[in-house]
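> Fold the following, please.
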Amino acid sequence: MKTFKVLGGGCRNCEMTAKAIAQAAKEAGVEIQLEKVTDMAEILGHGVMSTPGVVLDGQVVHAGGVPAPDQVRAWLDE
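Purely as a prediction, here's the structure:
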């Protein structure tokens, strides 16, 4: 199972990112754990200065905007 964290303050882009990950996982039949992180100290602890950020299995894979659908699908294929 892949573990995703969406880092951000709960803005529209953060919500869109979380929904895109959940939808892509459902379509691919991949089981994931998805957590939304709003604590600024934890977000900065990951080195993310621009949200939304995405952490996959402990590694920051994206920051600073809504990821493209192809990018989200690629994370699920890794």
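> only C-alpha atoms for contact and neighbour calcs from this point on.
Noted.
> who's in contact with the residue nearest to the spatial centre of the chain?
The chain has residue 54 as the residue nearest its centroid, 3.3 Å off, counting by Cα atoms, centre = their mean. Applying Cα atoms under 8 Å, 6 or more residues apart in numbering, we find residue 54 in contact with 4, 5, 6, 7, 60, 61, 62, 63.
> Is it part of a helix or strand, or is it coil?
Of the three states, residue 54 takes strand under DSSP: H, G, I helix; E, B strand; the rest coil.
> For residue 17, what is the enclosing helix or strand?
Element membership for residue 17, per DSSP states H and E: helix 12-28.
> buried stuff in that helix?
13, 14, 15, 16, 17, 18, 20, 21, 22, 24, 25 (16 or more other Cα atoms under 10 Å).
> before we go on, could you also do this sequence so I can check it against the first one:
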Amino acid sequence: MTNVKILGTGCANCKTTQKLVEDVIAAKGVQAQVNKVEDIPSIMKYGVMSTPGVVIDGKVVHSGGVPSRAQVESWFGV
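The predicted model follows:
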């Protein structure tokens, strides 16, 4: 199962990014667990200075701004 973390303090872009990632996972039938990381020290451990950030299986794949749907789909190889 893929482990996905959405890094952000709860801003509108963070919420939009989380919904987009969850929508793609559901639409493509990807087996994934999505967790929200909201505390700043935990976010900084990933080296993300601009939120929202997305971490998949421990690797930062995105930070800053809402990714496109095509970008999100590419992360899951679908």
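> follow-up on the earlier one: which residues sit against the helix holding residue 17 of structure 1?
6-8, 31-32, 34, 36, 51-53, 65-67, 69, 72-73, 76.
> List only buried entries from these.
The buried subset of the contacts of helix 12-28 of structure 1 - by 16+ other Cα under 10 Å - is 6-8, 34, 36, 51-53, 66-67, 72-73, 76.
> any idea how far residue 43 of structure 2 is from residue 69 of structure 2?
Separation of residue 69 of structure 2 from residue 43 of structure 2 (Cα to Cα, to the nearest Å): 23 Å.
> right, and residue 62 of structure 1 touches residue 51 too?
No: counting by Cα atoms under 8 Å, residue 62 of structure 1 sits too far from residue 51 to count as a contact (9.0 Å).
> if we can go back for a sec, including secondary structure, could the buried ones among the contacts of helix 12-28 of structure 1 go into TSV?
Below are those laid out as TSV (three-state DSSP):
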residue	secondary structure
6	strand
7	strand
8	coil
34	strand
36	strand
51	coil
52	coil
53	strand
66	coil
67	coil
72	helix
73	helix
76	helix
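> How about the contacts made by residue 35 of structure 2?
3, 4, 5, 6.
> In a helix, it, correct?
No: under the criterion used here (three-state DSSP), residue 35 of structure 2 is strand, not part of a helix.
> Tell me how far it lies from residue 45 of structure 2.
For residue 35 of structure 2, the distance to residue 45 of structure 2 - Cα to Cα - is 16 Å.
> Next: residue 76 of structure 2.
Relative to residue 45 of structure 2, and taking Cα to Cα, residue 76 of structure 2 is found at 23 Å.
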